[in-house]
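Using only what follows, build the 3D model:
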Amino acid sequence: MTVTETSRPTAQRGSDFAALSRRIAQAGLLDRRPGYYAVRIGLVAALFAGTWAVFAAVGDSWWQIPVAVLLAVAFAQVTLLAHDLAHGQISRSRRVARIAGLLVGNLAVGLSYGWWMDKHTRHHANPNHEDHDPDVSPDILIWSRRQAEASRGLPRLIGRWQAFLFFPLLTLEGVNLKVSSFRALRRPSLKNRWVEGLLLGTHVLAYAGAVFLVLPLPKALLFLVVHQVCYGVYLGCTFAPNHKGMPVLTADDELDFLRKQVLTSRNVSGGRLVTIALGGLNYQIEHHLFPSMPTANLRRARPIVREYCASLGVEYAECGLLESWGLALRHLHEVGRPLRGVRT
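The predicted structure follows:
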């Protein structure tokens, strides 16, 4: 999918985002929501601690498998909180946000806060851009025809049938995040990498130690597999609907900020349950336009943004959760078309 000519900005459109930003600010939607986050943090902390308490209480039993699934949900919700911390939605203080992010990300779920924040910041600056967004780099999957034609090795092999392999590959995402977190410790550019490494190591020792202390080897290994598989699929199903299947930008697409964010993002409808499950990321368009806006305000910003985009003739994409996954899979299958029937 590409950006159409009618979507390209003209010289008069430089202030489009500024006008929208004024409306949002006047509505008070950029104000902090300490009460909302106090409740949300409390509930997520209770879910996280409560699941570990259930794990300890159940002990050596095959009933630990459902507990592993519940723990995956708890890990995902903690990760979504780390996302909000990274965007400054919870605290204006960068120091407070970073300390909390290290505790929530590195220590609680084993995800490098510094590595992920750097990666996610680059994504927000250039969403769905072939050359600048790390989320659409052709590491394993390919996201455009151009990437397909230039692919080599594993991406070229997988790219042929990647739509069918997408969900199976998500089962590895939890492990991939941990591996990437530890690999990032080798980068001199990573701030406080010794602290990050210490907290990541503490997480792994405490996590594995608890599982192997309570469960015998076969059950422990199965618990770890189920937990990491469900955690990876949960996160993948949370982030994939937001941009996959939307236009992939290249150096030829010179879009202003508003169009760059709106045209590459997709909202997911579905009500309060979807909002809770996706951590508010179902309002992806509003989140990309205003990354520091508290999650609780995104729903209220939606009608303002949608009406404003309509007045400019800018397409505002929104659909249900299942449809969003379908669009992502169809896009993956389409961009892999040049590779099917081609020998490596």
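
From now on I want contacts and neighbour counts done on CA atoms only, so please keep to that.
Will do.

Just the helices from the stretch 201-344 of the chain, written as ranges.
With DSSP state H, counting those that start in this stretch as the criterion, the stretch 201-344 of the chain has helices at 217-243, 257-262, 272-277, 284-289, 295-312, 321-335.

now those in JSON lines, with mean neighbour count and distance to L154?
Formatted as JSON lines, these follow (neighbours: other Cα atoms under 10 Å; distance: least, Cα to Cα, whole Å):
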{"stretch": "helix 217-243", "mean neighbour count": "20", "distance to L154": "20"}
{"stretch": "helix 257-262", "mean neighbour count": "23", "distance to L154": "30"}
{"stretch": "helix 272-277", "mean neighbour count": "14", "distance to L154": "32"}
{"stretch": "helix 284-289", "mean neighbour count": "25", "distance to L154": "31"}
{"stretch": "helix 295-312", "mean neighbour count": "17", "distance to L154": "38"}
{"stretch": "helix 321-335", "mean neighbour count": "19", "distance to L154": "15"}
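
nearest to Q147, of these?
Closest of the helices of the stretch 201-344 of the chain to Q147 is helix 321-335, at 8.5 Å (criterion: Cα to Cα).

relative to helix 217-243, how tilted is that closest one?
For helix 321-335 against helix 217-243, the angle by axes from the mean of the first three to the mean of the last three Cα atoms, to 10 degrees is 80 degrees.

contacting residues around helix 321-335?
1, 142-145, 148, 160-164, 166, 237, 240-242, 244-246, 268-270 (Cα atoms under 8 Å, 6 or more residues apart in numbering).

residues touching the spatially most central residue of the chain, list them.
Residue closest to the average C-alpha location in the chain (Cα atoms, centre = their mean): F239, at 4.1 Å. F239 makes contacts with L281, as judged by Cα under 8 Å, 6+ apart.

how near is it to Y283?
Look at F239 and Y283: by Cα to Cα, to the nearest Å, they are 12 Å apart.

Common neighbours of those two, please.
Common neighbours of F239 and Y283 are not found (criterion: Cα under 8 Å, 6+ apart).

follow-up on the earlier one: let's have the helices of the stretch 201-344 of the chain in a markdown table, adding distance to Y36.
Converted to a markdown table, these look like this (distance: least, Cα to Cα, whole Å):
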| stretch | distance to Y36 |
| --- | --- |
| helix 217-243 | 21 |
| helix 257-262 | 26 |
| helix 272-277 | 13 |
| helix 284-289 | 17 |
| helix 295-312 | 7 |
| helix 321-335 | 25 |
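
Looking at the ones you listed, which is nearest to L20?
Nearest of those (Cα to Cα): helix 295-312, 7.2 Å.

Next, the structure of the following sequence, for comparison with the previous one:
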Amino acid sequence: MDSLQTVRPPPGPSEPGSDFARLSKKVQAAGLMARRPGYYALRCSLVLALYAAGWTALVLVGDSWWTLLVAAFLAAVFGQVALLAHDIAHRQVFRLRRASELSGRIAGNLGIGMGYGWWQDKHTRHHANPNHEDLDPDLDPDVLVWTQDQARASKGLPRFLGRSQAFLFFPLLTLEGFNLHVSGVRSLADGALKNRVGEGLLLLAHFSAYLGALFLVLPPGKAIAFLFVNQCLFGLYLGSIFAPNHKGMPVLRGTDRPDFLRRQVLTSRDVRGGRFTDIVLGGLNYQIEHHLFPSMPSPHLRRAQAIVRGHCRELGVSYLETSLIGSYRQTLASLHEAGAPIRKARTA
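Presented below is the predicted three-dimensional model:
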């Protein structure tokens, strides 16, 4: 299907769940919900090996500015760890909840210093109501504004940045790694967070090992440079993975909640690409399929795409697939449009 199709509203009322139920039967019949233990064993082993190789390289290179290349390498590895934690949280890897939570905390908290419990709660709410202005935490106007209504009501930092937020978007992504750390630590004060002590100890272990390794191997100046290069590129990588998924797609408001299939399809977009794209984006380039079937193992998403796209064609539901550059272009255009009221107010 053409990548630049206009997203149309739902074609009309349908029996709740029936359209998705028929799609689910097709996907189940194709065996795409079956677990892939061999795939994930290999993937986890490779990521762990790359993680160990990165820290070994830091020690071997030692007191040299060449360690900044190691910092960049580890930023990419941290992104792959985050993608593994994402799959684990969606129960793609382990059937049992306990195994998922334990391995997710090890990957998230200990591996990259991300508060797994905080992120899982936020991400679950996002999946339930993607791109809903009132219900999706990813649309909170805490730094940027995502709609013109948010722009009109904005104050403080969002209003200050909103005028030029499209130009600032990618530079701001360099702070996303730091934001994950801060948010994870702050979540420990939330009494509703499960296993706060365990999460806190794992975060402490990560930060102690990370900073300890840097300042033991490198002099202070190089250690700080390594930290900033590593964390800024890590944040940029993560943000560049997640930005193409929903930004620039239709935003729902109030009681505007189509049925499950349309709610997920019309607010998401897929990104074209080959196997390399699948690896770099961790399968999230099949965002529509992932949102429809969150527990589907990521290596099955490519095959599921043809089934989902065909089903949407039968229903008359628009299915959007674009290039990676095209998705960024749409994201930036929507950010620029959202900030229009702030620009008009300043020129009035």
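
Can you tell me what L224 of the first structure aligns to in the second structure?
Mapped onto the second structure by TM-score structural alignment, L224 of the first structure lines up with L227.

how near is that match to V185 of the second structure?
Between L227 of the second structure and V185 of the second structure the computed distance is 18 Å (Cα to Cα).

Run through the strands of the second structure in chain order.
Ranges of strands within the second structure are 270-271, 321-322, based on DSSP state E.

Counting neighbours, what do you get for G197 of the first structure?
20 (other Cα atoms under 10 Å).

List the residues that contact it.
G197 of the first structure makes contact with 182, 185, according to Cα under 8 Å, 6+ apart.

and what of A163 of the first structure?
Counting by Cα under 8 Å, 6+ apart, A163 of the first structure touches 329-330, 332-333.

Of the residues you listed, which are reproduced in the second structure?
Comparing these with the second structure on both residues aligned by TM-score structural alignment, their matches' Cα atoms under 8 Å, the contacts found in both are 329-330, 332-333.

ok, the residue mapped onto A100 of the first structure from the second structure to G274 of the second structure distance?
Alignment of A100 of the first structure against the second structure is given by TM-score structural alignment, with S103 as its counterpart. Taking Cα to Cα as the measure, S103 of the second structure falls 29 Å from G274 of the second structure.

Same question for H126 of the second structure.
Distance, H126 of the second structure to G274 of the second structure, using Cα to Cα: 27 Å.

what about those two, which has more around it?
The neighbour comparison of H126 of the second structure against G274 (other Cα under 10 Å) goes to H126, with 18 against 9.

what does that one align to in the first structure?
With TM-score structural alignment as the criterion, the equivalent of H126 of the second structure in the first structure is H123.

quick one: its match from F223 of the first structure, how far?
Using Cα to Cα, one gets 33 Å for the distance from H123 of the first structure to F223 of the first structure.

what's the answer for L177 of the first structure, then?
Here L177 of the first structure is placed at a distance of 18 Å from F223 of the first structure (Cα to Cα).

Then W116 of the first structure?
The spacing between W116 of the first structure and F223 of the first structure, counted by Cα to Cα, is 26 Å.

Next: C309 of the first structure.
Separation of C309 of the first structure from F223 of the first structure (Cα to Cα): 47 Å.

what does I65 of the first structure give?
For I65 of the first structure, the distance to F223 of the first structure equals 6 Å [Cα to Cα].

Mind telling me what L68 of the second structure corresponds to in the first structure?
Aligning on TM-score structural alignment places L68 of the second structure opposite I65 in the first structure.

residue contacts, its match?
222-223, 226.

now swap in S103 of the second structure and tell me
By Cα under 8 Å, 6+ apart, the neighbours of S103 of the second structure are 85, 88.

Also W146 of the second structure?
Contacts for W146 of the second structure (Cα under 8 Å, 6+ apart) come out as 139-140, 334-335, 338-339.

go on, Y316 of the first structure?
262-263, 266, 306, 309-310 are the contacts of Y316 of the first structure under Cα under 8 Å, 6+ apart.

And those residues, which two are furthest apart?
Greatest spacing in these, by Cα to Cα: R266 and A310 (15.0 Å).

wait, R340 of the first structure sits on R160?
Yes - in this structure, R340 of the first structure is within contact of R160 by Cα atoms under 8 Å, at 5.1 Å.

Which of those two has more residues huddled nearby?
Each of R340 of the first structure and R160 has its neighbours counted (other Cα under 10 Å); R160 has more, 24 against 13.

Per the alignment, that one pairs with which residue of the second structure?
The alignment partner of R160 of the first structure in the second structure, by TM-score structural alignment, is R163.

So its match sits against I342, correct?
Yes - the criterion here is Cα under 8 Å, and R163 of the second structure meets it with I342 at 5.6 Å.

residues contacting the aligned residue in the first structure for L292 of the second structure?
Mapped onto the first structure by TM-score structural alignment, L292 of the second structure lines up with L289. By Cα under 8 Å, 6+ apart, the residues touching L289 of the first structure are 258, 261-262.

Count residues in the vicinity of L202 of the second structure, would you?
L202 of the second structure has 22 neighbours, counted by other Cα under 10 Å.

Identify the residue of the first structure aligned to it.
Aligned counterpart of L202 of the second structure in the first structure: L199 (TM-score structural alignment).

Its match - nearest residue in space that isn't next to it in sequence?
Among residues not flanking L199 of the first structure along the chain, L107 sits closest, at 5.1 Å (Cα to Cα, 6 or more residues apart in numbering).
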